[in-house]
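Chemist: I would like to see how this sequence folds:
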Amino acid sequence: MLVWLFVAAAHADGIAVGKAQLRQAEDGYQLAASYDINLNYTVQQALSRGIPLYFVSEFSLTRSRWYWLDEEVFHGEQTIKFSYNVLTRQYRISRGALFQNFASFEDALNILARQSSLPFSSDLMKKDGNYTAAVRLRLDTAQLPKLLQVNALTGKDWNLDSEWYRWVARVPAANGEGKAE
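Modeler: The predicted structure follows:
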């Protein structure tokens, strides 16, 4: 019975953060996350009928201050379009003008599950400072067709949100990997 409950929880619909980290990039640092994404039947059916899904990937880095409110060092947001072309039977992930086509749903979902922020300057972080990093991935229901927006307001099928995942981040070591605590 316990095994069945564990398997059911592992395959629950929605988005959850699998791993998050602060890593060194060419131009400074960037926040990166991998997500566990399980789209429910309703969302998969809409996608298979050619309705594009827009996911918003959000990143935030704040520094604690004892004398005032926390200071937001970096905030980034990216919109990712996940679509299916019924005629060519291909899935497509688009970020701005860049896109990539996939033959299978699983391959496209694996790419969608790995997100990184734009690099930000290393001058924004002090070596001895403690920072709070946060990541989130959500389905943007405001970009759905109007009829589906009504369904999204009244039903839980369209509520796909990983919620904010926060951790204490420190300046990454020379090998490029930051600690997520």
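Chemist: CA atoms for contacts and neighbours, from now on please.
Modeler: Fine.
Chemist: What separation do you get for the residue nearest to the spatial centre of the chain and residue 37?
Modeler: In the chain, the centroid-proximal residue (C-alpha atoms, centre = their mean) is residue 137; its distance is 3.2 Å. In this view, residue 137 and residue 37 are 10 Å apart by C-alpha to C-alpha, to the nearest Å.
Chemist: Here is a second sequence; please produce its structure as well for comparison:
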Amino acid sequence: MVFLGGLPAPAAAEAAEVTLMKLERSGDGVYLTAAVQFELPTLVEEVLDKGIAVYFVAEAELYRERWYWTDARVAQVARYMRLAYQPLTRRWRLNVSPVPITNAGFGATLNQNFDTLSDALDAVKRVGRMRMGDVSDIGEDAVHPVQFRFRLDTSQLPRPFQIGLAGQADWNIAVERSAKLSVGKSP
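Modeler: The predicted structure follows:
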């Protein structure tokens, strides 16, 4: 297992940073766990308080190194999160899905309710055990290059909000981290 801590954030995403990235082998699968740290801008918090949902996306790609060509992507996974305030119950609802959440329906999602926004954001910031694939597909290599991305997905906001977002730093929550991680056995 490899932990990455205290990594500097790239210049484009000064407000967010990846504080943990870990690959682990459990049974026949390989899982990625990551943690992101960011402060929710006041403007985004105001939109949430009005009952408008905000969407986050966590994506990861795992590669196999090749000396003769570019690295081969052997696994790709994404996790889509929808955070919304429910004014009638005064609770926060987080929907988590492996496929994009659309207005046509939530499909197969995991739903969690929280009493406070900070509790809900803690759940958004922890990306736990994203299944990258089978050990047989990924291979027994000791070290794999991994690219992890986390962002606020403004394309899923209602159209009136999308029009005025161009150039507003308050809506730019994004971080990307690349690292070579070893696959460790989980206990």
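Chemist: TM between them?
Modeler: In this superposition the chains share a TM-score of 0.83, using TM-score structural alignment, normalised by the length of the first structure; 163 aligned residues with a C-alpha RMSD of 1.9 Å.
Chemist: what's the closest non-adjacent residue to the aligned partner of the residue nearest to the centre of the first structure in the second structure?
Modeler: Superposed on the second structure with TM-score structural alignment, residue 137 of the first structure falls opposite residue 150. Spatial nearest neighbour of residue 150 of the second structure, chain neighbours left out: residue 58 (4.4 Å); criterion: C-alpha to C-alpha, 6 or more residues apart in numbering.
Chemist: Show me what the one helix or strand the one you found maps to is in contact with.
Modeler: In this structure, residue 58 of the second structure sits in strand 54-64 according to DSSP states H and E. When contacts are defined by C-alpha atoms under 8 Å, 6 or more residues apart in numbering, strand 54-64 of the second structure is touched by residues 48, 71-84, 124, 127, 132, 138, 141, 144-154, 156-157.
Chemist: In ChimeraX, how would I select the buried members of these?
Modeler: Buried residues within the contacts of strand 54-64 of the second structure, by 16 or more other C-alpha atoms under 10 Å, are selected in ChimeraX with:
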select :48,75,76,77,78,79,80,81,82,83,84,124,127,132,138,144,145,146,147,148,149,150,151,152,153,154,156
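Chemist: Now do the strand or helix carrying residue 144 of the second structure against strand 54-64: the angle between them, please.
Modeler: Taking DSSP H and E as the criterion, residue 144 of the second structure maps to strand 143-152. Interaxial angle of strand 143-152 of the second structure relative to strand 54-64 (axes from the mean of the first three to the mean of the last three C-alpha atoms, to 10 degrees): 170 degrees.
Chemist: what range in the first structure does the helix or strand just after strand 143-152 of the second structure sit on?
Modeler: Next in sequence after strand 143-152 of the second structure, counting helices and strands by DSSP H and E, comes helix 159-163. The alignment of helix 159-163 of the second structure onto the first structure (TM-score structural alignment) spans residues 146-150.
Chemist: can you give me the offset of that stretch from its chain's centre?
Modeler: The gap between where stretch 146-150 of the first structure is centred and where its chain is centred comes out at 23 Å by C-alpha atoms, centre = their mean, to the nearest Å.
Chemist: what residues does it touch?
Modeler: So stretch 146-150 of the first structure is contacted by 141, 142 (C-alpha under 8 Å, 6+ apart).
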